[in-house]
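Peer 1: heads up, no residue letters with this:
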């Protein structure tokens, strides 16, 4: 049997797969895991040595059990790999998430702490035409963009130089 949606007037099968919507609902969890790992400097701690969850927890001043659960989540995301009882970085996380490396994107990752509240107020912005933050104001704009420019400069500067040349 097929039902009609009053808005679309298109047939809707009884057995729809909700995975796309559920993936959207829980996409924040990937960002939250990444932010936590960057804040705790897990990738930097793991950059030069494979570590057990307990060893990493000692370095990061966290508890071993929750640290291991976070590592399992990061493994699903393709950011760490498990080897027996130890974890190591993947090429992706080694290149972009280790502090001090030219491609470091940890600052951009932490910027999500500023971005997400604004996105979750999008409905308010649409109803009021009032932006979450006024980037037309010079002081607000500078405070917002300066850290982003600092974080992304090492990545975009070489591209800009090649483009101009």
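Peer 2: It's in. Keep in mind that this is a model prediction, so the values were computed, not measured. Numbering: from 1, shown residues only.
Peer 1: contacts and neighbour counts: CA atoms only from here.
Peer 2: Will do.
Peer 1: Helix or strand for the residue nearest the centre of the chain, just tell me which one.
Peer 2: By Cα atoms, centre = their mean, the chain has its centre lying nearest to residue 31, at 3.4 Å. Residue 31 belongs to helix 28-39 when elements are defined using DSSP states H and E.
Peer 1: Quick check: what element follows that helix along the chain?
Peer 2: helix 42-45.
Peer 1: Check which residues of the helix holding residue 31 are buried.
Peer 2: For helix 28-39, the neighbour count (16 or more other Cα atoms under 10 Å) marks 31, 33-35, 37-38 as buried.
Peer 1: Roughly how far does the residue nearest to the centre of the chain sit from residue 90?
Peer 2: For residue 31, the distance to residue 90 (Cα to Cα, to the nearest Å) stands at 17 Å.
Peer 1: Let's have the buried residues of helix 28-39 in TSV, adding distance to residue 159.
Peer 2: Conversion of these to TSV gives the following (distance: Cα to Cα, whole Å):
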residue	distance to residue 159
31	26
33	29
34	26
35	26
37	28
38	25
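Peer 1: Alongside the first one, take a look at this:
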């Protein structure tokens, strides 16, 4: 008995082993529209099942599981209702909605099921490809705006990037970096990305009240540079390099450098490997995700990114890390 009581608690392992089921509960609730329906007010399970076209007994079990996860509360007497967490992030149309991003991540399900083969063989996934295919995955590249916007605002303030002058948000995504820079009334921001993502960036710029400072220019990230050399005072390339791979990233950095005026500022922001002594956070899991879901992607070392900047005629300057995001700046020589 003494030996049994001295063993470590296996609880964390049991929770880890069952983690896939929790993710699937969330995904099923999003797919069925549970959060959308409950946003209208409390409902007993039977009423909710009729509205969603579900089996009452099965939906009751799903609701009980959602209660375990802290997303639903109440009972069938008082009605099932959303918790504050679900109200904030899981109801479509709300400013904090993250459902599209969660759906995109859950669509990686089959690729993660091939992880064992990927580790044995080194054969990568190909679900997420080159930058021109960003429109195929809007939830991944523009679906996390409620999380990304405060981060971009904080980094812009810490780096002292305003006033930014003529700005190119080269990989605009949901528009968070251009919006943060457009807090300066004199800024002129050009948002560049694939057409579907630009529609998302435009919507967020309108909501932020800065759309009058924006131009929206669609592109495909092909070999042709979208703007003339020296066109901008500030160029931002955010959250693209880890998906694209080293060679494609270096090509895009070089294009951004050419579009800067002499003395202009380049901002490269992404989730990267931790600098020595920095907090690791869950970067290893994200790096593994890039193995199973991308053709060439992976987390980059900040030093490698600085080297790519130098090779493109940029003088590396500041480095700021907020949470998982590292922003590097460089000055056009």
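Peer 2: Great, that's in hand. On a predicted model such as this, the values are computed, not experimentally measured, just so you know.
Peer 1: mind checking what residue 241 of structure 2 lines up with in structure 1?
Peer 2: Using TM-score structural alignment, residue 241 of structure 2 has no partner in structure 1.
Peer 1: Residue 139 of structure 2 too?
Peer 2: Using TM-score structural alignment, the equivalent of residue 139 of structure 2 in structure 1 is residue 147.
Peer 1: Which helix or which strand is home to the aligned residue in structure 2 for residue 22 of structure 1?
Peer 2: The equivalent of residue 22 of structure 1 in structure 2 is residue 14 (alignment by TM-score structural alignment). Per DSSP H and E: residue 14 of structure 2 is located in helix 11-17.
Peer 1: Mean deviation, that helix versus structure 1?
Peer 2: By mean Cα distance after the TM-score superposition for structure 1, the fitted helix 11-17 of structure 2 averages 2.4 Å away from its aligned residues in structure 1.
Peer 1: For the top strand by length along structure 2, grab the matching residue range in structure 1.
Peer 2: For structure 2, the strand with the greatest residue count under DSSP state E is strand 260-271. Using TM-score structural alignment, strand 260-271 of structure 2 lines up with nothing in structure 1.
Peer 1: now the helix holding residue 14 of structure 2: how far from the chain's centre is it?
Peer 2: 27 Å (Cα atoms, centre = their mean, to the nearest Å).
Peer 1: Which residues outside that helix are in contact with it?
Peer 2: Residues outside helix 11-17 of structure 2 that contact it (Cα atoms under 8 Å, 6 or more residues apart in numbering): none.
Peer 1: For structure 1, which segments count as helices?
Peer 2: Chain-ordered helices for structure 1, with DSSP state H as the definition, fall at 19-25, 28-39, 42-45, 53-60, 64-76, 91-96, 106-119, 122-128, 138-164.
Peer 1: Count residues in the vicinity of the match of residue 139 of structure 2, would you?
Peer 2: Around residue 147 of structure 1 there are 14 other residues, counting by other Cα atoms under 10 Å.
Peer 1: list the contacts for the nearest residue to it once chain neighbours are set aside?
Peer 2: Leaving aside its chain neighbours, residue 147 of structure 1 sits nearest to residue 107 (7.8 Å; criterion: Cα to Cα, 6 or more residues apart in numbering). Residues in contact with residue 107 of structure 1 (Cα under 8 Å, 6+ apart) are 147-148, 151.
Peer 1: which position in structure 2 aligns with residue 107 of structure 1?
Peer 2: Under TM-score structural alignment, residue 107 of structure 1 pairs with residue 100 in structure 2.
Peer 1: cool, and residue 89 of structure 1?
Peer 2: Using TM-score structural alignment, residue 89 of structure 1 lines up with residue 82 in structure 2.
Peer 1: Might you report the residue contacts of that match?
Peer 2: 35, 38-39, 42, 71-73.
Peer 1: Among these, which one lies nearest to residue 244 of structure 2?
Peer 2: Nearest to residue 244 of structure 2, judged by Cα to Cα, of the contacts of residue 82 of structure 2 is residue 35 at 33.9 Å.
Peer 1: And residue 66 of structure 1, what's its match in structure 2?
Peer 2: Aligned partner of residue 66 of structure 1 by TM-score structural alignment: residue 58.
Peer 1: For its match, grab the count of nearby residues.
Peer 2: Neighbourhood size, residue 58 of structure 2 [other Cα under 10 Å]: 11.
Peer 1: just residue 43 of structure 1 next, same as before
Peer 2: The burial count for residue 43 of structure 1: 25, using other Cα under 10 Å.
Peer 1: What sits closest to it if chain neighbours are left out?
Peer 2: Per Cα to Cα, 6+ apart, closest to residue 43 of structure 1 is residue 98, 5.5 Å.
Peer 1: What does that neighbour correspond to in structure 2?
Peer 2: Residue pairing (TM-score structural alignment): residue 98 of structure 1 is matched to residue 91 of structure 2.
Peer 1: My guess is that match contacts residue 31. True?
Peer 2: No. With contacts counted by Cα atoms under 8 Å, residue 91 of structure 2 stays clear of residue 31, the gap being 12.0 Å.
Peer 1: quick revisit: quick one: contacts for the residue nearest to the centre of structure 1?
Peer 2: For residue 31 of structure 1, the contacting residues are residue 112, by Cα under 8 Å, 6+ apart.
Peer 1: just residue 165 of structure 1 next, same as before
Peer 2: Residue 165 of structure 1 neighbours (Cα under 8 Å, 6+ apart): none.
Peer 1: What distance do you get for it to residue 102 of structure 1?
Peer 2: 21 Å.
Peer 1: Now stretch 41-48 of structure 2: buried residues?
Peer 2: Residues of stretch 41-48 of structure 2 classed as buried: 42-46, 48 (neighbour count, 16+ other Cα under 10 Å).
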